[in-house]
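Student: Sharing a model that was predicted from the sequence below.
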Amino acid sequence: MKFSKENFIYEFTRNQATNEEIHENILEGMNVHGANFIILICAIIIASVGLNMNSTAVIIGAMLISPLMGSIIGIGYGVGTYNLKLLKEAFKILTISVFISIITSTFYFSITPITTAGSEILARTSPTIWDVIIAFVGGIAGMVGLTRNKISNVIPGVAIATALMPPLCTAGYGLATKNYHIFLGAGYLFFINCFFIITSTFIVTKALNLPARTNLDDEKQHKVKRIILITAVIVMIPSVFSALNMIQETIDESNLDAFINTELKDQYVIEKNINTKNNTITLALIGEKISRNEFKILENNLHNYGFKDMDLIIKQDEGSISDIEKYISDIKNQSNIFIKDNNVSNKTGDIKEDTNVQEISKEIKVIYPQIKEVYLGYVTSDTNSSKEVPVLILYTNDETLSKSIPTIENWFKARTKEDGVKVYVQMISTEKETKTDNEYKK
């Protein structure tokens, strides 16, 4: 079929419902009175449980039954048709729905015994430009689906893709646990989703030439469009910076790993840190001592890995490397080595699929900010040689963290879904944090 503007318009509008049918579909979707409010509360509780237990399937189920999408599309449709009465009603319904959702999720997270932030919760605290794209494209799909003469299953799919429910539950978690940075991050994600679904709904409404319910002159119509455009740009700016930072962090980590694997083959790196504020890269090494001449070569070679303006700092200790130190180093780099009675065995295999090292590390550091390093792996059980037990090793300079070991063990059990876990807290010596003859820097 030959592509042309006329063919596109024909295909876009050929199965379009009548204007009155579209209007009724929008009103029906906005109906969140009576029983639908009970459905909303149930959906919030289900989503909160899913976030609490790190269950993606449960979260998706909650998004499927959530009635939040209707009022958001109603706002976009109201702006597009200049229907002030419908706009006010849709905004009122959305406000009430958001209020009920946050209150319900806050109540749930206030009474649940599991108060740690899982990966599903943390994933809703740092919106990026990709969330903007998903919300915008999802809003277009949702509005196009609502304007067909046969209603499809687009709306549930859009609700899942744009994930309106989880950010509200995460905001409730932030309030319940007094983690206000989580509350603000989740609130910003929900606002992004709402705003860009509204924006895309407005665009589709205009593209379909749906009739205005209130006559406005051209100047006022252009003013509305300018306000939407300016607001969209302002709303997107933080998400763009967040996405750029995330991309840069990923690139830096990859480049540093390449540097370590290529230039430090004979060393064990037990700690690595990229500090963009001070423009420094710190590596803690165990192994053969690096001379000053070798250090200068390393520093020059570092610039070949994308770190032209970064200074290299190396902290090193002489002496042999114990098996436990090798084990910790390998765990941090997510290798496939297990230990048995403090001896590295030859057994290899993947860290269990449902145990994500990076997620666990991120979560425990959010809960206990005094933790500096996290190492995770498996050891052979003392009572059953065929069973492997998850081990968590935490490095900190806060002596009080040891008092929290029972609480951390309960969290680690829930997180790995295994019994018999072991948690160790290791103190970071203040001597290691001071500059010695074995620390080189530019």
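Tutor: Received, thanks.

Student: CA only for contacts and neighbour counts going forward, please
Tutor: Noted.

Student: distance of the residue nearest in space to the middle of the chain from G157?
Tutor: With distances taken as Cα atoms, centre = their mean, A123 lies nearest the centre of the chain, 1.9 Å away. For A123, the distance to G157 equals 20 Å [Cα to Cα, to the nearest Å].

Student: Check D317 too.
Tutor: For D317 relative to G157 (Cα to Cα), the value is 56 Å.

Student: Same question for E325.
Tutor: From E325 to G157 the distance is 48 Å (Cα to Cα).

Student: what do you get for F190?
Tutor: For F190, the distance to G157 - Cα to Cα - is 17 Å.

Student: ok, structure two:
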Amino acid sequence: MATPMEWLLVGSHVSLDQLDAAKESTYVDVSSHTKSYSAYAWRLALSAVIATGGIASQSPAVVIGAMLIAPLMSPMVGTQLAIVLGNKRAVWRTILMTWLGVIGAIAISLVIAAMLPVKIDTTTNTEVLARVSPRLVDLIVALASGLMGALAEIREDIPDTITGVAIAASLVPPLCVVGISLYAQDWRSAAGSMLLFLANYCAIEFMGMLVFIALHLDKHFPQQKGLGTRKWRYIFVIACVAVVAMPLTFTSLNIAQSSIKSGQVKEVATQWVQNTNWSVQEVKVQDDVATVYIDGADTTLDDSKFLAMLNDAHISLKGAKVVIIPEFSIGPSGQYANPSPATTQQ
């Protein structure tokens, strides 16, 4: 008879056939080692190549294509299932497969980045920038993804492809950004994207394990190491989530503060260029240094007025600079002129 939690999560009693199918698809049980491992390796390698190409070309559609074939979710769910069932050998197998995949994706993306004729600029590439500043909301998304991944493996009425769409976006692309950033020697971006992956990894493992515990799947399989050993594994995973949540919270607060300051600086800059031919295009605040991008046709700027206005607004900044976006005018003679960049330091 199904428990209330089984009815809530699965809609019925979890059968041994469902459990066996989940174990087979998540590498807890491997019937054909060569076939299973070769398929995993090919999917991983090709998804990394495609994701790196999509990031290099700044094409979300190509990155999505890589998400659809990325295989990392399967061994990750397998780790959750093996821990709950007490299958120590499967625990180590799935962990090894996951982290070999992680190393492989990073290495492949690094090699592809080195082979490209044009270097990927990690400071301007939109696909890179989207994955180097992990936030607390990313952890929340990963928790929901872990729930989806566990349910997709244990329920027959939820297609496995949903797992790939919901999860791989948070796994393979950040790893490819790590490889690209390492090649570009952008250590900050590499660390940020790796933190994003680790946050997703820990959150997915934690949430999926809670689902399998709630379903009492261990009653279908003899305990091999006893509840005490598994309890420490649960504590370890919970600790991982807590540890990763702290830097994500810090990063989220920094992003929120930078966003507020960007709005304040933009308001001041807009007032500064009012009644002139200059216009404010963009304002960025990073590490308490504001960068204001403007364009226009005037030849002079009153830098001291801008600094005075910033001080009067009581915006806490370490520095500020104004970058003029070049505009070229080509005449009949072929001559051109462009305004020289101006920089203002506070």
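Tutor: Happy to help now that I have it. Small disclaimer: the values here were computed from a predicted structure and weren't measured.

Student: pretty sure L81 of the second structure is touching M207, no?
Tutor: No - contact criterion Cα atoms under 8 Å: L81 of the second structure and M207 do not qualify, at 11.6 Å.

Student: neighbour count winner among these two?
Tutor: Set side by side, L81 of the second structure and M207 show more neighbours around L81, with 31 against 24, by other Cα atoms under 10 Å.

Student: Per the alignment, the more buried one pairs with which residue of the first structure?
Tutor: The equivalent of L81 of the second structure in the first structure is Y77 (alignment by TM-score structural alignment).

Student: just L253 of the second structure next, same as before
Tutor: By TM-score structural alignment, L253 of the second structure lines up with L244.

Student: got it, and R93 of the second structure?
Tutor: R93 of the second structure maps onto E89 in the first structure, by TM-score structural alignment.

Student: Centre of the chain to the helix or strand hosting W99 of the second structure, how far?
Tutor: Using DSSP states H and E, W99 of the second structure maps to helix 88-115. Centre-to-centre, helix 88-115 of the second structure and its host chain are 16 Å apart (Cα atoms, centre = their mean, to the nearest Å).

Student: What of stretch 9-16 of the second structure?
Tutor: 32 Å.

Student: now do the same end-to-end measure for that stretch.
Tutor: Stretch 9-16 of the second structure: ends 16 Å apart by Cα to Cα.

Student: What is the aligned counterpart of the residue nearest to the centre of the first structure in the second structure?
Tutor: A123 of the first structure maps onto A130 in the second structure, by TM-score structural alignment.

Student: Tell me the spacing between that match and G53 of the second structure.
Tutor: Distance of A130 of the second structure to G53 of the second structure, computed by Cα to Cα: 16 Å.

Student: Contact partners for S36 of the second structure?
Tutor: Contacts here follow Cα atoms under 8 Å, 6 or more residues apart in numbering; on that basis S36 of the second structure touches V30.

Student: Same question for S55 of the first structure.
Tutor: If a contact means Cα under 8 Å, 6+ apart, then S55 of the first structure has E120 as its contacts.

Student: Now do the same for it: its match in the second structure.
Tutor: Matched to the second structure by TM-score structural alignment, S55 of the first structure sits across from S59.

Student: do V391 of the first structure as well
Tutor: Counting by TM-score structural alignment, V391 of the first structure has no partner.

Student: I figured V391 of the first structure hits V423, correct?
Tutor: Yes - with contact defined as Cα under 8 Å, V391 of the first structure reaches V423; the gap is 5.9 Å.

Student: before we move on, back to that, give me the more crowded residue out of F190 and G157 of the first structure.
Tutor: Neighbours were counted for F190 of the first structure and for G157 using other Cα under 10 Å; F190 has more, 26 against 16.

Student: is it true that that one touches L168?
Tutor: Yes - between F190 of the first structure and L168 there is a contact at 6.8 Å, judged by Cα under 8 Å.

Student: From the rest of the structure, what touches stretch 285-299 of the second structure?
Tutor: Under Cα under 8 Å, 6+ apart, the answer for stretch 285-299 of the second structure is 258-259, 261-262, 265-266, 269, 276-284, 316-327, 339.
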